[in-house]
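Peer 1: Requesting a structural model of the entry that follows:
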Amino acid sequence: MFDYLIVGAGFAGSVLAERLAAVEGKKVLLIDKRNHIGGNAYDFYDEAGILIHKYGPHIFHTNSAEVFNYLAKFTDWRNYQHKVLAHTHGQYVPIPINLTTINDLYGKNLDSSGVTDFFAAIKEDVQQVKTSEDVVVKAVGRELYETFFKGYTKKQWDLDPSELDASVASRVPTRTNKDDRYFTDTYQAMPLHGFTKMFEKMLSHPNIKLMLNTDYHEIMHEISFEKMIFTGPVDEYFDFCFGKLPYRSINFKFETLDQKTYQRTGTINYPNDYDFTRITEFKYLTGQKHKKTTVVYEFPKSDGDPYYPIPRPENNELYKKYQALASQSETIFVGRLATYKYYNMDQVVAQALSVFKKIKQENELNLDPERVASNSSLSNE
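Peer 2: Next comes the predicted model:
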């Protein structure tokens, strides 16, 4: 008899498994259809002995001390600030767009005040910001939009930015200084020995039983459990009764090279040339010393494992139908796939910690009849 059956051993499922086992003393069965833990953050050593991320680069960053300190229970950190270049017009320039980007691209020698005036002169007056195109042209104008965003977005989402919710482009800021870090979060670090080692420590509690290569359909009627927590696709849980929620997937092409480094920084974006969107070199991310190096090319596609929920109004409306079903279910839905949200890793951890707090409060209420009666009488007034 298990207290909880948790479906999915990524961040959402693993954090909840650990908290329920360690804090509440609950017996947890954690299952995953893949042959490994860690979800899309899973990393491993390839044949050359280089630590790589199987599902593309995962770079941890957060402004939440709670999230950072929680994960620090299971890993030491390596300080790392990610930097990205974009290859365009035969040059490699910083992205997000900053002062250096403009000076290099246009052969100028502007300071922060000058680049502010430059943006002011070229940006478009958009009254209502509804789409990703609106966000960018309002900030930096049409030319820079077409240089850095239009082609990249088309490859990544198979949609024009004018067809995508404003939230997508809003993730990428525009800077008037020389800050060339991709993220500006308070905490920027990588698990010292990799994500998988962190997950192994997180799931080492004796109250957690782990089953891999297991589809929940195969066992949920064979095993006794009190409550289910589901971190997989919400539409799959409800047998796609309203139709499939759209996602983008990625084909990853790995290449090991007999040289110490391949490129100038961790990731280089290719917004306009080639079929791939970017190339990432893992040794920058991990800090590993090795005579060889491994890179990954990313080719977005429409079919395959669901990675990115596509933020469009019609997709959100479809999700709301599943959300209504989920709200009536006794199952708890957590994570990017279960809530159809374009979450970063730290946001998933924060969501899982928040859900745990609610579960803990409910458990405390159930153990205290007077508090249950008090809450019940209040709710009836």
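Peer 1: only C-alpha atoms for contact and neighbour calcs from this point on.
Peer 2: Will do.
Peer 1: What sits closest to residue 168 if chain neighbours are left out?
Peer 2: residue 132 (6.2 Å; CA to CA, 6 or more residues apart in numbering).
Peer 1: one more, for comparison:
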Amino acid sequence: MQYDYLVVGAGFAGSVCAERLSSAGNTVLLIDKRDHIGGNAYDCVDSNGILIHPYGPHIFHTNSQRIFEYLSKFTDWRFYEHRVLAELEGRRYPIPINKTTINTLYNLNLQDDEVEDFYKSRRIAVSEIRTSEDIVLNSVGHDLCEKFFRGYTRKQWGLDLSELSAGVAARIPTRTNDDDRYFTDSFQFMPSEGYSIMFEKMLAHKNIEIRLSTSYEYAKESESYRHTIFTGPIDLFFEYKFGPLPYRSLRFEHEHFPTTEFFQETGTVNFPNDFNYTRITEFKYLTGQQAEGTSIVREFPQSDGDPYYPIPRPDNEATFKKYQELAEQSRNVTFVGRLANYRYYNMDQVVANALSACEKLSGQKG
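Peer 2: So this is what the prediction gives:
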């Protein structure tokens, strides 16, 4: 059989593309090297009956009504606002840094209109913002940088703040009030039955054939198709012509506590300076599941393993640009998603990227 599209990767990018293209009347072969759909957003019930995210927490948030309405075709939602604490010397403080963080940490009693002056008194003026260190020092100064940012960044990325592009630290704001929500997006929800069921509904179209535990190398030699949607690492696609692009990986350590209702007081606790893991997430907060016992995951960043995060540095971006030029010259292939675009996209950004790509391909079969 000849397919209109071969879609490589069944995560958000590939699944959205498969759904959109099949709905437009195209035949789609969707493959994934893993034995499940959903990519890193895949969730499942563990052996103790708790719905978990095997590849770490995935918390949906967006300001785009369009993205929210699109995904709402495949799931109902559970309202959920994520909250994070950071542990310093045995005490826990809200993250992003807010008024409560400052008052508790420094034994102060600042009011909302006084917090900005506090930040101003601590800031170190940086004339040219080039790195994440520049961003943090220019925002909150040296002490808060050392307490909350430098150690966490070194664990997460294997690099110092001064070695990372400014955009990494720019993702985390500071606040002058007591708002302790990790995100402030207009839409903050979790799929009511989980991500995997949402993906199953998304991919239920009769024009989609799904093959799991299938490599791209095998499919491109054994199948007939007119166009490829590639959502894997772009350097892999071009056989590392300009050398491998650096990615940061993760190792996950899952643990269940059968007699504990809740392990910690909020969904995620960060550990910027202690231990060799960056954070612990407790899934019952995310899912709202009522169950005996609780399951957590600890995240250990590492250099080897499946690629999770493109590492934002100028030299890496220069290498990516070379691959991007090859991609633009390639006929009959479209690159979609975080790894294919070497971008630190959130889930909603991946969906937007996939929808945009499919709109450009609309009516095109070659």
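Peer 1: follow-up on the earlier one: how near is the residue nearest to residue 168 of the first structure to residue 126 of the first structure?
Peer 2: Note on residue 132 of the first structure: its distance to residue 126 of the first structure, by CA to CA, to the nearest Å, is 12 Å.
Peer 1: Neighbour count: these two, which is higher?
Peer 2: Just comparing residue 132 of the first structure and residue 126: by other CA atoms under 10 Å the higher neighbour count belongs to residue 132, 24 against 13.
Peer 1: wait, what's in contact with the more buried one?
Peer 2: By CA atoms under 8 Å, 6 or more residues apart in numbering, the residues touching residue 132 of the first structure are 161, 162, 163, 164, 165, 166, 167, 168, 169, 170.
Peer 1: now with 6 Å?
Peer 2: 161, 164, 165, 166, 169 (CA atoms under 6 Å, 6 or more residues apart in numbering).
Peer 1: The third one corresponds to which position in the second structure?
Peer 2: Applying TM-score structural alignment, one finds that residue 165 of the first structure aligns to residue 165 in the second structure.
Peer 1: and its match, what is it in contact with?
Peer 2: Residue 165 of the second structure touches 131, 132, 312, 313, counting by CA under 6 Å, 6+ apart.
Peer 1: got it, and residue 77 of the first structure?
Peer 2: Neighbour list for residue 77 of the first structure: 189, 190, 191, 192 [criterion: CA under 6 Å, 6+ apart].
Peer 1: Now which residue in the second structure aligns to the third one?
Peer 2: In the second structure, the residue matched to residue 191 of the first structure (TM-score structural alignment) is residue 191.
Peer 1: Then residue 296 of the first structure would be within a strand, right?
Peer 2: Yes: assignment of residue 296 of the first structure by DSSP: H, G, I helix; E, B strand; the rest coil places it within a strand.
Peer 1: That one touches residue 253, doesn't it?
Peer 2: Yes: between residue 296 of the first structure and residue 253 there is a contact under CA atoms under 6 Å: 5.4 Å.
Peer 1: Quick check: the gap between residue 47 of the first structure and residue 304 of the first structure.
Peer 2: Taking CA to CA, one finds residue 47 of the first structure at 25 Å from residue 304 of the first structure.
Peer 1: The two: which is more packed in?
Peer 2: residue 304 (12 against 8).
Peer 1: Which strand or helix spans residue 100 of the second structure?
Peer 2: Here residue 100 of the second structure, judged by DSSP states H and E, is contained in helix 99-106.
Peer 1: Provide the contact partners of the strand or helix carrying residue 198 of the second structure at residue level.
Peer 2: Following DSSP H and E, the helix or strand that holds residue 198 of the second structure is helix 195-202. Contacts to helix 195-202 of the second structure, defined as CA under 6 Å, 6+ apart, come from residues 42, 43, 74, 75.
Peer 1: Count the residues that sit near the third one.
Peer 2: Other residues within reach of residue 74 of the second structure, judged by other CA under 10 Å, total 17.
Peer 1: where exactly do the helices run in the stretch 251-366 of the second structure?
Peer 2: Along the stretch 251-366 of the second structure, counting by DSSP state H, counting those that start in this stretch, helices occupy 283-287, 314-329, 338-341, 347-361.
Peer 1: matching residues in the first structure for the first one?
Peer 2: Right, helix 283-287 of the second structure. Helix 283-287 of the second structure lines up with residues 282-286 of the first structure when matched by TM-score structural alignment.
Peer 1: Can you flag which of the contacts of residue 132 of the first structure belong to strands?
Peer 2: Among the contacts of residue 132 of the first structure, no residue falls in strands (DSSP state E).
Peer 1: Switch these over to JSON lines; also include distance to residue 347 of the first structure.
Peer 2: Below are the contacts of residue 132 of the first structure laid out as JSON lines (distance: CA to CA, whole Å):
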{"residue": "161", "distance to residue 347 of the first structure": "24"}
{"residue": "164", "distance to residue 347 of the first structure": "21"}
{"residue": "165", "distance to residue 347 of the first structure": "19"}
{"residue": "166", "distance to residue 347 of the first structure": "19"}
{"residue": "169", "distance to residue 347 of the first structure": "18"}
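Peer 1: Out of these, flag the one nearest to residue 278 of the first structure.
Peer 2: Of all those, residue 169 has the smallest distance to residue 278 of the first structure: 16.9 Å, by CA to CA.
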